[in-house]
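Student: Build the 3D model from these lines:
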Amino acid sequence: MVAVIYAGMRFMPTYDFSDTIVLTDLGTPQRVPQTGSYAETAVPSGVWPGARADGAIRSKEDVWNTLLWLSVCGLLLVMAIGLTVGWRLSKHLLAPLGVISQAAAKAADGQLQYRINAGGPSDELKQLADTFDTMLARLEESFAAHQRFAANASHELLTPLATTRAVLQIAAADPSGEEFAELAPMLVETNERNITIVKALLSLAAADHAPFDPEPVDVAALARDVAADRTARAATADLRLDVDTEPGCTVPGNATLLRQLLLNLLDNALAYNRPGGSVHLSVLREDQIVIEVENTGLHVDDIVAQRLFEPFYRQHSRVTSDRSGHGLGLAIVRSIVHAHHGTVTARANPDGGLTVRARLPRDAG
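Tutor: The predicted structure follows:
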């Protein structure tokens, strides 16, 4: 605006002021009026507004008129340029918002595989688009995990029920009852399996949603007690169970849930092992309390290790395995750790087996 007014006042009018200042011999300034009066001169069409008939500025009034006219014209020009440039610039800058809105609409329709993949400089809009892509990826992964959970849970519950139905049909077809006497133990075992699955699902739900008032829990002492309970089982399976703890490993939490966490970790390490192998349980005091269980066994892929925390997920299918367990042990571990505001990871050992590490916040006291 300043540039427009300055250029207009500097180059467009012709300045010819009516009075001239001269110096006499005595050095006294005198004002010498020029002949001719322009007060009554009309401004013809096409002459600069505020100037005289010949386009010259000769008085203070002409300056103010010209300044007013140039200010109005400059304001209109700057406004037009600003609106045009601003509209084009905002359209360019806000274009990613349209793409993000389109991605949100597709996600609402269930198309979670769509990604924005925004390019350009790393500004706020690109960061928003990248964050939205990350959210879509996590939603897609979570949705797929829930689908697998529903399918696996249905399979786990349907198989024992189908077995029970077959046993009952065989027993009903035998009037003497001899077949039923032989199949009764199988029926009891199948029913116990159903009960175990339901209890595991209830434990998983309790770990995810059950509120509790955290109290200081000595995880090291709890780990030693749990290891003592599993010593006989380890000896039966020809496995060596070692425990390594440090003093002062206290966390705010629920003792029952933390005991369940340790039991599930040890049971998983003992079940998926090999004769002559070992299980090492350690509780360390670092910036957080670290619970680590390392076992020997078959080789585990890194991709598989990250999916072991999914409910009902197994490294090997039920057809090729010994059909022990339900694939809920580590899922319950993850839920308990998250309920205590911690993190848990699984890492495949180079020589076989798995190392599961849970990190829990230390007790402030």
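Student: from here on, contacts and neighbour counts on C-alpha atoms
Tutor: OK.
Student: Go ahead and measure how far the longest helix along the chain is from the middle of the chain.
Tutor: In terms of residue count, the longest helix belonging to the chain (DSSP state H) is helix 124-173. Its chain's average C-alpha position is 21 Å from that of helix 124-173, according to Cα atoms, centre = their mean, to the nearest Å.
Student: The structure of the following sequence is requested for comparison with the preceding one:
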Amino acid sequence: MTRPGHGTYWQSRRLSARARLTATFTGLLFVVGAAIVTSVFLVMRYLPRYDITALASPADVTQPGEVATAAPAPTTDALPEGAWAPHASPFSDVLVRDTLTINGEGDLLRVLSTTSLVVFAVVLVLGAWLSWILAGRLLRPLDHLTDAARTAELGQATRRPTLERGRVALSGPHDEFHRLAAAFDAMLERLDVAYRAQQHFAANASHELRTPLATTQAMLDVALAEPASVDVEQLGRRLRETNTRSLKTVEALLTLADATGGQVDDGPVDLRALVEEAVARAVPAAATAGTTFEHDLDDLVVDGDHVLLTALVANLLDNALQHGRPGGHVGVTLRGRTLTVVNDGDVLDPDEVAKLSEAFRRGAGRVAGAGGHGLGLAIVSAICDRHEAGLELVAVPGGGLRVDVAF
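Tutor: Now for the predicted structure:
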């Protein structure tokens, strides 16, 4: 039997975790207690041999409405041989009249059974209550996790930065709940970083796309305001350059999206042939800038997506050409399972180099010129992560950047 949107009917009727723990503890207590009572009864019933002699006859027991008289202390002469005789004391009359009298095996077993069952019932009720309290204390950390999850969900839904305030920070012993809370806090930390990075990326992407669009609109407004003074050829060339820049930015964004979350068609890729093709495509642009290529490649076949690996190599070469020194050189080597691309550009701060793989991040002297969009190394980093390859950016002491990709 199912209910739409609510799962199965029986799942919706299940008890809470606290109730199930209480039932489990109580059931265990019942089983153990019943086993103890049954064992004691069976042992007392079948193992001992009872030789019980009554110390007082039924006639000595005070009947309702009768006046109790002190019973004379029994003497050893009046008792059978081997019978137990109590010592005479001021309390002898009270013991005889008010204490429980056991005259035989049946009385002993009956008293034992009644007492055991009463004690067992009391202990069972008390144990159920304590189990309920204990289960609540054990599950209290889960309530903190639930509150933190709801706080994080509220922060994401309302676009408020509440993930930072939604940490569990569970105190106490380092048990399973503490480890779960620590893992949950680490997950919230990663979500918070990803959320802020997403906001930063969206803002930068909007800025990168807005700038060429605003430039295009300004040129068109000037042309419409003074059509007679417009150089159509120059306007068309500038519009084409601006449009090309926007198109490259959009294509880079699509490539970055494919590298981070798109479908991957893994297969054997001849990396040497792929690099040679990329170098051949980059040679005309390098010749225009007066840059020379030097490449030394070994054979290497890797498992990966051919399209993404092509984009990785192309972005490495484009980055080296765009940010290299005019008239310089670009070196490409493939040794073992490491692809290295190095140029002789400006001197870079080592602290800034580690951040160049962030989207739209540009170090000192690295500007968005010649169609640059600030996504080249971000795409390389995403593709490396997708192929579980290591990426290392190193500032060359004499100027320039070396990029190592270890497959």
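Student: circling back: what residues in structure 2 pair up with the longest helix of structure 1?
Tutor: Using TM-score structural alignment, helix 124-173 of structure 1 corresponds to residues 176-225 of structure 2.
Student: how much does that stretch stray from structure 1?
Tutor: Stretch 176-225 of structure 2, aligned to structure 1 and superposed, deviates on average by 1.2 Å (mean Cα distance after the TM-score superposition for structure 1).
Student: Please apply the same query to stretch 118-133 of structure 2.
Tutor: The superposed stretch 118-133 of structure 2 is, by mean Cα distance after the TM-score superposition for structure 1, a mean 3.1 Å from where its aligned residues fall in structure 1.
Student: and if you look at stretch 279-289 of structure 2?
Tutor: Mean for stretch 279-289 of structure 2 is 5.1 Å (mean Cα distance after the TM-score superposition for structure 1).
Student: what's that stretch in contact with?
Tutor: By Cα atoms under 8 Å, 6 or more residues apart in numbering, the residues outside stretch 279-289 of structure 2 that reach it are 292, 293, 317, 318, 321, 326, 327.
Student: try 10 Å this time
Tutor: Here stretch 279-289 of structure 2 makes contact (Cα atoms under 10 Å, 6 or more residues apart in numbering) with 273, 275-276, 290-295, 313-314, 317-318, 320-322, 324-330, 332.
Student: Show me which positions of it end up buried.
Tutor: 279, 282, 286, 289 (16 or more other Cα atoms under 10 Å).
Student: Closest one to residue 217 of structure 2 out of the residues you listed, please.
Tutor: Residue 217 of structure 2 lies nearest to residue 289 out of these, by Cα to Cα, at 30.2 Å.
Student: Quick one: the helices in the stretch 201-350 of structure 2, in order.
Tutor: Along the stretch 201-350 of structure 2, counting by DSSP state H, counting those that start in this stretch, helices occupy 232-261, 271-289, 306-322, 350-353.
Student: Tell me what angle the second one forms with helix 306-322.
Tutor: Think helix 271-289 of structure 2. Here the directions of helix 271-289 of structure 2 and helix 306-322 differ by 30 degrees (axes from the mean of the first three to the mean of the last three Cα atoms, to 10 degrees).
Student: what kind of secondary structure is the closest residue in space to residue 153 of structure 1 that isn't next to it in sequence in?
Tutor: Of all residues not flanking residue 153 of structure 1 in the chain, residue 312 sits nearest, at 7.0 Å (Cα to Cα, 6 or more residues apart in numbering). Following DSSP: H, G, I helix; E, B strand; the rest coil, we place residue 312 of structure 1 in the coil state.
Student: How many residues are close by residue 312 of structure 1?
Tutor: Residue 312 of structure 1 has 21 neighbouring residues, counting by other Cα atoms under 10 Å.
Student: what do you get for residue 21 of structure 2?
Tutor: If we define neighbours as other Cα under 10 Å, then residue 21 of structure 2 has 19 of them.
Student: Please tell me how far it sits from residue 170 of structure 2.
Tutor: Counting by Cα to Cα, to the nearest Å, the gap from residue 21 of structure 2 to residue 170 of structure 2 is 22 Å.
Student: go on, residue 281 of structure 2?
Tutor: From residue 281 of structure 2 to residue 170 of structure 2 the distance is 57 Å (Cα to Cα).
Student: got it, and residue 305 of structure 2?
Tutor: Going from residue 305 of structure 2 to residue 170 of structure 2 by Cα to Cα gives 43 Å.
Student: ditto for residue 214 of structure 2
Tutor: From residue 214 of structure 2 over to residue 170 of structure 2 the distance is 51 Å, taken as Cα to Cα.
Student: Which one's more surrounded, these two?
Tutor: residue 170 (17 against 12).
Student: contacting residues for that one?
Tutor: Under the criterion of Cα under 10 Å, 6+ apart, the neighbours of residue 170 of structure 2 are 141, 144, 145, 177, 178, 179, 180, 181, 182, 185.
Student: Need the three-state assignment for it.
Tutor: Of the three states, residue 170 of structure 2 takes coil under three-state DSSP.
Student: in what helix or strand does the closest residue to residue 71 of structure 1 other than its chain neighbours lie?
Tutor: Spatially, and ignoring its direct neighbours in sequence, residue 71 of structure 1 is nearest to residue 5 (6.1 Å; Cα to Cα, 6+ apart). Assessed by DSSP states H and E, residue 5 of structure 1 sits inside helix 2-11.
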